[in-house]
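A.B. asks: Have a look at this prediction, sequence included:
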Amino acid sequence: MTNAPADVNERVTEEWKSETTPGERVRTVMKRTYEPQSVATIAERALTSETTARKHLGILAEDGFVEAVTPPDERGTWYRRAPRSVVLERAGQILGSVDVETLSARVTELRETVREFEEQTGVESSRAAAIAETDLDPETMTEWQTARRNLKLARAALALADAADVVGDDAGSDGRGEPAGVID
């Protein structure tokens, strides 16, 4: 029965391949790819050819979901999840779990927490504190970094909620129900 795990993995892999399109598989792979990877690696993970993977990666890059990079000491274009798409996804998740009023209150709390760290150290970020060689212990430094990250994500979620309200109200419409250009 030592072959059972391999058989299960093979069955799951075949099911995934038969129940999804190559484009869906490339997107799924890229959803969890934060470090640049070669097209060959992505194609292998997505169970498709390099040509097909490259085509779908181009579409995902145009949509802003992934970004193309050229790592030093490597040839060709590599791809990774675009940081902005991660922020947008996380902001959407936050809005799905917290109402705007609660989120606004949380932003105020986080802003105060970050301000307290800044006052304690006399610098504006944990990175600057590390450079200035402050005597913060690693746990406090991590708390500060987490508070700054959460504040940025919460602000992004509020901005997303605000933008959705604008679009939902048809504000900025060109009169035909289409959003007007940002720059006219």
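C.D. replies: Now that the structure is in, tell me what you want to look at. All values derive from a computational prediction rather than experimental measurement.
A.B. asks: going forward, measure contacts and count neighbours with C-alpha atoms only.
C.D. replies: OK.
A.B. asks: Check which residues of the longest helix seen in the chain are buried.
C.D. replies: In the chain, with assignment by DSSP state H, the single longest helix is helix 138-168. For helix 138-168, burial by neighbour count (16 or more other Cα atoms under 10 Å) applies to 141, 144-145, 147-148, 150-158, 160-161.
A.B. asks: I'd like to know how far the closest residue to residue 29 other than its chain neighbours sits from residue 60.
C.D. replies: Nearest residue to residue 29 in three dimensions, chain neighbours excluded: residue 46, at 6.2 Å (Cα to Cα, 6 or more residues apart in numbering). The gap separating residue 46 from residue 60 is 14 Å, by Cα to Cα, to the nearest Å.
A.B. asks: So between those two, which is more surrounded?
C.D. replies: Neighbour totals were compared for residue 46 and residue 60, and residue 46 leads with 25 against 21 (other Cα atoms under 10 Å).
A.B. asks: From what I see, that one and residue 26 are in contact.
C.D. replies: Yes: here residue 46 reaches residue 26: they are 5.2 Å apart, a contact under Cα atoms under 8 Å.
A.B. asks: okay, and the common contacts of those two?
C.D. replies: Counting by Cα atoms under 8 Å, 6 or more residues apart in numbering, the common neighbours of residue 46 and residue 26 are residue 53.
A.B. asks: is it true that residue 145 touches residue 126?
C.D. replies: Yes: counting by Cα under 8 Å, residue 145 touches residue 126, with 6.2 Å between them.
A.B. asks: Contacts only, for residue 117.
C.D. replies: Counting by Cα under 8 Å, 6+ apart, residue 117 has contacts residue 144.
A.B. asks: Second structure for comparison follows:
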Amino acid sequence: MCVSAIALCMTDEAPSPDGPNEFPSEEELPDNPVTVDDIDPFSVDDDDSDDIDDFAAAEWKTNTTANERIRTVSNRTTSPKSAGDIAETALVSETKARETLNKLAEDGIVRTHQTDSGQLYDRDPDWHLLKQIRQLASSKTLVNQIQRVKQELAAYTDKYDATEPEELLISDKELTQTELDDISHWRTAERSLSYLRAAYRLKEAKEQAVTVTDPGDRQAGNQATTHGRNHSPLQ
């Protein structure tokens, strides 16, 4: 009894290592040429990505409140958008979105823009900047970040023998793409250093604040606060 393979059951000859001895006839071949997609063993459902998005949206909606989602979306809105657009992204009603956005506008977190098509909203850049500075001020690596950026700026200064990137832009030299990229990174580093320095000043101010423990300290603290207000902010 043959049990090893169907082919051995049908013939006493061992299969050729070079392949089958017989091939399909011309009539047995398909009319259209076979492509890679035809022989791909895996099937791909175009709706899978939609299902994943729907699942993520449902999970986000389950784990957050409507106000939290509106704040998250508004915090990422850098160009004015309508309450309806923000509501769609935040998975809330337009009425709820408008109500919360107006409250955020009163708190200075969101800006409003009145247009012919209605009121638009985006995040307040000043509030967002102050938020970033507060976050930097609480970083344990703040000093290291400042030193790293200062080293980066020093490297650009030495490389181009210039104190600021604008010197390269106004020079008569034709700049390469690499040099233009360096100018862009140089400007970013300068901006980052200004944020980091502001964060450091904020951190210093917090550390120097007097902790009130008794009436005597309270009076001293009030005097120190009043005295500090008479001085201009650190430059």
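C.D. replies: Nice, I can see it. As the structure is a prediction and not an experimental result, all values here were calculated from the model.
A.B. asks: Can you tell me the element the equivalent of residue 50 of the second structure over in the first structure falls in?
C.D. replies: Under the alignment (TM-score structural alignment), residue 50 of the second structure pairs with residue 6 of the first structure. In this assignment (DSSP states H and E), residue 6 of the first structure forms part of helix 4-19.
A.B. asks: now that helix, how far from the centre of its chain.
C.D. replies: Helix 4-19 of the first structure sits 28 Å away from the centroid of its parent chain (Cα atoms, centre = their mean, to the nearest Å).
A.B. asks: repeat for stretch 23-41 of the first structure
C.D. replies: Per Cα atoms, centre = their mean, the centroid offset for stretch 23-41 of the first structure relative to its chain is 13 Å.
A.B. asks: In space, what's closest to the most centrally placed residue in the second structure - neighbours in sequence excluded?
C.D. replies: Most central in the second structure under Cα atoms, centre = their mean is residue 76, positioned 8.8 Å from the mean C-alpha point. Computed as Cα to Cα, 6+ apart, the closest residue to residue 76 of the second structure that is not its neighbour in sequence is residue 123, at 7.2 Å.
A.B. asks: Please spell out which residues along stretch 18-30 of the first structure are buried.
C.D. replies: Neighbour-count burial for stretch 18-30 of the first structure flags 22-23, 25-27, 29-30 (criterion: 16+ other Cα under 10 Å).
A.B. asks: Need the counterpart of residue 52 of the first structure in the second structure.
C.D. replies: Taking TM-score structural alignment, the alignment pairs residue 52 of the first structure with residue 96 from the second structure.
A.B. asks: how far apart are the helix or strand that contains its match and its match in the first structure?
C.D. replies: Using DSSP H and E, residue 96 of the second structure sits in helix 94-106. Compared with the first structure after fitting, helix 94-106 of the second structure deviates on average by 2.4 Å (mean Cα distance after the TM-score superposition for the first structure).
A.B. asks: circling back to that earlier point, what residues are up against the residue nearest to residue 76 of the second structure?
C.D. replies: 74-78, 109-111.
A.B. asks: Tell me the one of those nearest residue 227 of the second structure?
C.D. replies: Proximity of the contacts of residue 123 of the second structure to residue 227 of the second structure (Cα to Cα) peaks at residue 109, which lies at 30.8 Å.
A.B. asks: And the closest one, how far from residue 71 of the second structure?
C.D. replies: Distance from residue 109 of the second structure to residue 71 of the second structure, by Cα to Cα: 9 Å.
A.B. asks: And for residue 128 of the first structure, the neighbour number?
C.D. replies: 14.
A.B. asks: May I ask which helix or strand encompasses it?
C.D. replies: In this assignment (DSSP H and E), residue 128 of the first structure forms part of helix 126-131.
A.B. asks: Show me how far that helix is from its chain's centre.
C.D. replies: 24 Å.
A.B. asks: Kindly report the same for stretch 124-134 of the second structure.
C.D. replies: 16 Å.
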